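Engineer: A structural model of the following input is requested.
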Amino acid sequence: MRSVWFAGQAVRQVRHGSSASDNFHAKYGTGLMASGAVFCVAVWGYVLTQTGITWNMSPVGKVMPKEWREAEEE
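Structural biologist: The predicted structure follows:
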């Protein structure tokens, strides 16, 4: 008899989604997105300006090609 109750409970959870209320995103979604964006920009701003990491993005002018080696003749 218990398995029937659990099956009904599982069907109800699937049908209604999670136990969180539907208005959670309406209440807090915009604030969470904005605070996450501000946090991300603040962390990357700190990393780019304060950590002293040398960012070698472009190899132009830094990578020198090796000289061609002539094929050894026998």
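Engineer: contacts, neighbours, all on C-alpha from now
Structural biologist: Fine.
Engineer: Neighbours of L48, how many?
Structural biologist: Residues lying near L48 (other C-alpha atoms under 10 Å) number 13.
Engineer: So it: helix, strand or coil?
Structural biologist: The three-state label given to L48 by DSSP: H, G, I helix; E, B strand; the rest coil is helix.
Engineer: One more sequence to fold, the one below, so I can look at both together:
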Amino acid sequence: MYRFAKAALNLSGQASRQVAVRHASSGASREFHAKYGMPLLISGATFCTAIWAYVITSTGISWNLSPVGKVQPKEWRE
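Structural biologist: Presented below is the predicted three-dimensional model:
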């Protein structure tokens, strides 16, 4: 069990070092987010709002928000 625990800690240490190295060299992703982050967020929100506006107004779905009085049991067939 000791060898397994030691190997697991060694692997997690190696993994954390690799992640630290990746974060240190991620200047390109910071530039991308600084340049395109807000336009992507705005376009995504606009797209989502437009799709839901279409679904709510144009598809003809009847929005039965309350099932009270609308759900009727079916007749029993033998």
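Engineer: TM-score them against each other, please.
Structural biologist: TM-score for the superposed chains, counting by TM-score structural alignment, normalised by the length of the first structure: 0.57, backed by 57 aligned residues with a C-alpha RMSD of 2.8 Å.
Engineer: So D22 of the first structure, which state does it fall into?
Structural biologist: Applying three-state DSSP: D22 of the first structure is coil.
Engineer: In the second structure, what sits opposite T54 of the first structure in the alignment?
Structural biologist: Taking TM-score structural alignment, T54 of the first structure has S62 as its aligned residue in the second structure.
Engineer: State the helix or strand in which its match lies.
Structural biologist: Under the criterion DSSP states H and E, no helix or strand holds S62 of the second structure.
Engineer: Relative to A8 of the second structure, how far out is it?
Structural biologist: 56 Å (C-alpha to C-alpha, to the nearest Å).
Engineer: Which residue of these two possesses the greater neighbour count?
Structural biologist: Just comparing S62 of the second structure and A8: by other C-alpha under 10 Å the higher neighbour count belongs to A8, 12 against 7.
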